[in-house]
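Enquirer: fold the stuff below for me.
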Amino acid sequence: MRLGPDITRVAALMGEPARANMLSALMGGQALTAGELAREAGVTPQTASSHLAQLETGGLVTRRVQGRHNYFALAGQDVAEAMEHLALLADRAGHMRTRPGPRDPALRRARVCYDHLAGELGVAMLDALVAQGRIVDAEGSLVLTEAGHAFARDFGVALAPAGRRPLCKACLDWSVRRSHLAGVMGAGLLSRIYALGWARRMEGTRIVQFSAPGLAAFEGVFGRV
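Expert: Below is the predicted model of the structure:
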């Protein structure tokens, strides 16, 4: 490809195993220290610093200095979406980790994708919002209807503009291979689910764990999953 964006640089940054593990660890939307990311990648702190410098120069992560620590986060939602798409391609092509752990089913069931709900429950939530007429697919773009605005208000989701971020956006889910809901609405719904006490994020993972009453409440609003 002689013209246009050079995808080879981004692909090389994402394709190195240690850097891929670091980016995956940041998919939960939180900022982590260089030491924490070194442990996630299984490399020494010195090696981690080198990798993080490359990711920062390449525009994939941002750095924030707080006290003696450097905190790193994904440079934006688009980086998380690119990682999700790559996971989908890897899953479809059969490139799976050779020793999946016991947490894999929970990760497929419900997980955080940057700042919104993904997995089976995330896809089911978007399906329900479409079936209920609260979101419509208008020529490939998700649009929040008047009923959707009313639902968001009643459910306690603030829909204040967030820069250029769309109100609703489809994000292709690697484990279900269909879309879940991103954008301002998707982030707001997950925040509200946490606030209601329906679910919590398992420490050190991207897994979103629903309590039994929380899952019952979720299914009361979005249907049985």
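
Enquirer: hey, let's count contacts and neighbours off CA atoms from now on
Expert: Fine.

Enquirer: buried residues in the longest helix along the chain?
Expert: Identified as the longest helix of the chain according to DSSP state H is helix 77-93. Neighbour-count burial for helix 77-93 flags 77, 79-81, 83-85, 87-88 (criterion: 16 or more other Cα atoms under 10 Å).

Enquirer: which of these sits closest to Phe155?
Expert: Gln77 (24.1 Å; Cα to Cα).

Enquirer: against Cys171, how distant is the closest one?
Expert: Shown here: Gln77 relative to Cys171, a distance of 10 Å by Cα to Cα, to the nearest Å.

Enquirer: got it, and Pro105?
Expert: Taken as Cα to Cα, the span from Pro105 to Cys171 is 20 Å.

Enquirer: who has more neighbours, the two?
Expert: Per other Cα atoms under 10 Å, whichever of Pro105 and Cys171 has more neighbours is Cys171, with 23 against 13.

Enquirer: contacting residues for that one?
Expert: With contact taken as Cα atoms under 8 Å, 6 or more residues apart in numbering, Cys171 is in contact with 81, 179-182.

Enquirer: now Ala25, nearest residue through space, not along the chain?
Expert: Among residues not flanking Ala25 along the chain, Glu40 sits closest, at 6.9 Å (Cα to Cα, 6 or more residues apart in numbering).

Enquirer: I'd like the structure of this one too, to check against the first:
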Amino acid sequence: MTTPRRGPGRPRKADAGDTKADLLNAALRLFARNGYAGTSIRSIAREVGLSESVLYAHFAGKQAIFDAVLSTLGPNTSLGEAAQNAGVDDDPPRYLRELVRVSLDEWEREDALLLISVMARDGLLHSPALHDAVAAMRSRVRDLFDHWITAGLIPADRAAADDLAMSFTGFIGLTRILHLHADASDQDRAQARADIRAHTETFIRLVFRGQGPVTHETRT
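Expert: The predicted model follows:
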């Protein structure tokens, strides 16, 4: 048997994935440097040494690129991936603490900090893409709380799963937007992380009270 040959100019899947990632990274750098409006499709392509036609093979336009960056680094990350994970029922308070810890670690990465700065500077906080990402993240967290209510790990009369998801994620999301960005000082970001951890502990005490001892952990 012979190995099928790729068509002319057709990138391998691995190459295509690398090119897409390179374009997203380049776009974020340029958005941060020049602003969203001040960044052109041509400049993004040139940043990684590609033609505009190659870029359009991966993305329909600049908005599609921004949406892809937001999907990768925005709110629909760790906080939104909770409900399907193994061990979710072993110790819900510990699980929530770990979820927040992982999220805070991700949000301290340079690219994640740059994304929030770009959105705040360029008036993109009300974009449909962000709205959809927040809604998707909150829906997954709601499913997590609904699962715990069904399993009897949260009393059914404590609050509806929708309300729990809004209460848990609302403060965290707002604090990220206001303080966990590239323009914030190290001290401001440290205080924001401390505030998010304190919020998590308060939430745990209120929601899981009467459900056995809650272990309070101090994280740095």
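
Enquirer: care to give me the TM-score?
Expert: In this superposition the chains share a TM-score of 0.27, using TM-score structural alignment, normalised by the length of the second structure; 102 aligned residues with a Cα RMSD of 5.6 Å.

Enquirer: give me the element the residue nearest to Ala25 of the first structure is part of.
Expert: helix 34-41 (DSSP states H and E).

Enquirer: give me the buried positions along that helix.
Expert: 34-38, 40-41.

Enquirer: out of the residues you listed, which is nearest to Ser49 of the first structure?
Expert: Using Cα to Cα, Ala34 is the member of the buried residues of helix 34-41 of the first structure that lies nearest Ser49 of the first structure, at 6.7 Å.

Enquirer: return the residues in contact with the closest one.
Expert: Contacts of Ala34 of the first structure by Cα under 8 Å, 6+ apart are 45, 48-49, 52, 69-72.

Enquirer: now those: which count as buried?
Expert: Neighbour counting by 16+ other Cα under 10 Å classes 45, 48-49, 52, 71-72 among the contacts of Ala34 of the first structure as buried.

Enquirer: return the subset of the residues you listed lying in helices.
Expert: Using DSSP H, these in helices are 45, 48-49, 52.

Enquirer: okay if I get the residues you listed as JSON lines plus distance to Ala124 of the first structure?
Expert: Compiled in JSON lines, these are given as follows (distance: Cα to Cα, whole Å):
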{"residue": "Pro45", "distance to Ala124 of the first structure": "40"}
{"residue": "Ala48", "distance to Ala124 of the first structure": "37"}
{"residue": "Ser49", "distance to Ala124 of the first structure": "39"}
{"residue": "Leu52", "distance to Ala124 of the first structure": "35"}
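
Enquirer: what is the nearest of those to Gly148 of the first structure?
Expert: Using Cα to Cα, these come closest to Gly148 of the first structure at Leu52, 40.4 Å.

Enquirer: list the residues that contact the closest one.
Expert: 19, 34, 61.

Enquirer: rebuild those as CSV, extending it with distance to Ala93 of the first structure.
Expert: CSV is the format used below for the contacts of Leu52 of the first structure (distance: Cα to Cα, whole Å):
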residue, distance to Ala93 of the first structure
Arg19, 21
Ala34, 32
Val61, 27
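
Enquirer: ok, now how distant is Phe66 of the second structure from Ala192 of the second structure?
Expert: Taking Cα to Cα, one finds Phe66 of the second structure at 26 Å from Ala192 of the second structure.
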